[in-house]
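Chemist: only the shape, not the letters, is given here:
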């Protein structure tokens, strides 16, 4: 079984193609030979890619950003208890229902919900998620703290985490520094959530991104913390990225059983990412197989 735990979908192909170029990847430094998939990331694109590259399942990771990406008012770290953008609540609910509808229509696509404490209260998101997990087939939560201007420990996310623990479902965090230095997705803050909630399955994406050097100590301190290899393995050799040998050493220090494959489709494809993993020097075939499939199957409770 081969599983991609980090895939994005776009209902509008124009939006997908826009996002591929609108958000340049700068945190690793220059690497001219990085190969991008160059596709829009529609449902049809995803299904065709999974089929052609021999993947059985993919987690479809949602994200609900606000127009103009506002910060919490008044320079506060956290969003207020009364969400200032509650008028967009119905849009967030509709987006999550769309994700679940996609999963219902295409069982190999596993819907991961979006949350945003600028839009819903903790209690509202708990009730919404309980419905999505109970009646609509949701499988997890994706949070991109930079995109939603939200720290992982924002009190407005407590209800989301409670619902995840009730459902036995994981949360995937975008992990890594932001260019403005706010630290929204600082691996230390993500690891703190894992420490505060040992019953919650927390996955840090991108192996911590350009903060990958911090990951070994965090993994040792937080034994329930997991990691995906999305994006970062395509940047091996860039000035601020790890070498292939450093990736292997880090995976082994964390524990191979705590690492899963993610592609960050449509930026990269799962097959291309799996090929990089399989070619990592010194990584055994059984270790690669665990990362590419077995660990994800266990995490997502797939047969």
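Modeler: Thanks, I have it. Here the structure is a predicted model, which is why all the values come from computation and not from measurement.

Chemist: contacts, neighbours, all on C-alpha from now
Modeler: OK.

Chemist: which residues of the stretch 51-200 of the chain fall in strands?
Modeler: Along the stretch 51-200 of the chain, the segments classed as strands by DSSP state E, counting those that start in this stretch run 57-61, 109-113, 140-143, 171-173.

Chemist: minimum distance to residue 267: which of the ones you listed has it?
Modeler: Closest to residue 267 of these, according to C-alpha to C-alpha: strand 57-61, at 13.5 Å.

Chemist: now do the closest one and strand 109-113, the angle between them.
Modeler: Going by axes from the mean of the first three to the mean of the last three C-alpha atoms, to 10 degrees, strand 57-61 is angled at 20 degrees with respect to strand 109-113.

Chemist: by contact count, what packs against strand 57-61?
Modeler: The contact analysis (3 or more C-alpha pairs under 8 Å, 6 or more residues apart in numbering; DSSP states H and E) places strand 57-61 against strand 3-7, strand 109-113.

Chemist: what sits up against the helix with the most length in the chain?
Modeler: Secondary structure assigned by DSSP state H gives helix 89-105 as the longest helix of the chain. Contacting residues not belonging to helix 89-105 are listed as 60, 62, 64, 109-115, 119-120, 128, 132, 136-138 [C-alpha atoms under 8 Å, 6 or more residues apart in numbering].

Chemist: same thing but at 7 Å, please
Modeler: 64, 109, 110, 111, 113, 114, 119, 120, 136, 137, 138 (C-alpha atoms under 7 Å, 6 or more residues apart in numbering).

Chemist: next, the one to line up against it:
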């Protein structure tokens, strides 16, 4: 990768993916939420010094149309909205909102979510029938065990459908009662064909989640905030595990956490570039794996 330079800034991102020979980027970890929910999320990050011991300025705290324009300028050709509930009774409403949002822009991968509640199997089946392409589960925010019996029918249906599920299950940036590799390992023992995408590469339990991706055919990892300066200060990745990450090239997907990131989007790409895993790895992560998972055309 001697001739390829990482993007200097956001304006330079299209040059970067073009030099890699790509038609753009597929980002599997983007959030668009209803305005009241988004405002509460940003309010939480405004108090990040209290929560995390580090500031978390939101780089893209912009109106919806401006955020969509930013992604367009970056060349992000496909992205989800990834809603997630923190209490019962929210998921079905979030799914309806996300379905409507996806209809406004062909780049949006229709997204849905669920929570351990009696209604879950019904609204998840409805979301699948309506064309949902990716689900989001946030174990730490939702404060639930993914093995909750109320979700048995949900997981069985998702395993059969093969629909990807982006799951925030690692203990970073904050540990929860049900975070870490144990609950997800138990879930996969019951449903080994689940198409899980482990958010943030499972930080900080990177090694445990690398192992799950090695063991289970349909387990993927997303790069959200991974290897950035911000994350390396708090939850560093052991360089000794880079060969394993390289070997998992076909199972690693670009994720960013746009818009709620404390640095420019380009920095996520800089962080992946400096891992030194080669241009083939970058092409797979930035486009090919996501395009295959979501059956996208170039």
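Modeler: Received it, and whenever you're ready, just let me know what you need. Because the structure is predicted, anything quoted here is derived from the model rather than measured.

Chemist: coming back round to it: among the strands of the stretch 51-200 of the first structure, which is the most enclosed?
Modeler: Neighbour counts (mean count of other C-alpha atoms under 10 Å) averaged over each of those peak at strand 109-113, with a mean of 28.

Chemist: can I get the strands of the stretch 51-200 of the first structure in TSV with distance to residue 4 of the first structure?
Modeler: Output for the strands of the stretch 51-200 of the first structure, formatted as TSV (distance: least, C-alpha to C-alpha, whole Å):
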stretch	distance to residue 4 of the first structure
strand 57-61	4
strand 109-113	10
strand 140-143	14
strand 171-173	13
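
Chemist: residues in contact with the equivalent of residue 45 of the second structure over in the first structure?
Modeler: Using TM-score structural alignment as the criterion, residue 45 of the second structure maps onto residue 20 of the first structure. Remark: with contacts taken as C-alpha under 7 Å, 6+ apart, residue 20 of the first structure is in contact with residue 267.

Chemist: who touches the residue nearest the centre of the first structure in this structure?
Modeler: The structure's the first structure has its C-alpha centroid closest to residue 172; by C-alpha atoms, centre = their mean the separation is 4.1 Å. Residue 172 of the first structure is in contact with 141, 142, 143, 202, 203, 204, 205, counting by C-alpha under 7 Å, 6+ apart.

Chemist: try it again at 10 Å.
Modeler: Residues near residue 172 of the first structure by C-alpha atoms under 10 Å, 6 or more residues apart in numbering: 5-6, 61, 112, 140-144, 190, 201-205, 226-228.

Chemist: counterpart of it in the second structure?
Modeler: Aligned by TM-score structural alignment, residue 172 of the first structure pairs with residue 166 of the second structure.

Chemist: the stretch 101-250 of the first structure: helices as residue ranges?
Modeler: Per DSSP state H, counting those that start in this stretch, the stretch 101-250 of the first structure carries helices over the ranges 122-135, 158-167, 187-196, 215-221, 244-254.

Chemist: which residues in the second structure does the third one match up with?
Modeler: What that stands for is helix 187-196 of the first structure. Aligned using TM-score structural alignment, helix 187-196 of the first structure spans residues 181-190 in the second structure.

Chemist: average offset between the matching stretch and the first structure?
Modeler: Stretch 181-190 of the second structure differs from its equivalent in the first structure by a mean of 2.5 Å after superposition (mean C-alpha distance after the TM-score superposition for the first structure).

Chemist: sorry, back to before: any chance of the helices of the stretch 101-250 of the first structure in CSV, plus distance to residue 263 of the first structure and mean neighbour count?
Modeler: CSV is the format used below for these (distance: least, C-alpha to C-alpha, whole Å; neighbours: other C-alpha atoms under 10 Å):
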stretch, distance to residue 263 of the first structure, mean neighbour count
helix 122-135, 24, 18
helix 158-167, 23, 20
helix 187-196, 19, 20
helix 215-221, 19, 17
helix 244-254, 16, 18
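
Chemist: buried residues in the longest helix of the first structure?
Modeler: Within helix 89-105 of the first structure, the residues scored as buried using 16 or more other C-alpha atoms under 10 Å are 89, 92, 93, 95, 96, 97, 98, 99, 100, 102, 103, 104.

Chemist: save the residues you listed as JSON lines, and put in distance to residue 240 of the first structure too.
Modeler: Shown next, in JSON lines, are the buried residues of helix 89-105 of the first structure (distance: C-alpha to C-alpha, whole Å):
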{"residue": "89", "distance to residue 240 of the first structure": "39"}
{"residue": "92", "distance to residue 240 of the first structure": "36"}
{"residue": "93", "distance to residue 240 of the first structure": "38"}
{"residue": "95", "distance to residue 240 of the first structure": "35"}
{"residue": "96", "distance to residue 240 of the first structure": "35"}
{"residue": "97", "distance to residue 240 of the first structure": "39"}
{"residue": "98", "distance to residue 240 of the first structure": "37"}
{"residue": "99", "distance to residue 240 of the first structure": "34"}
{"residue": "100", "distance to residue 240 of the first structure": "37"}
{"residue": "102", "distance to residue 240 of the first structure": "37"}
{"residue": "103", "distance to residue 240 of the first structure": "37"}
{"residue": "104", "distance to residue 240 of the first structure": "40"}
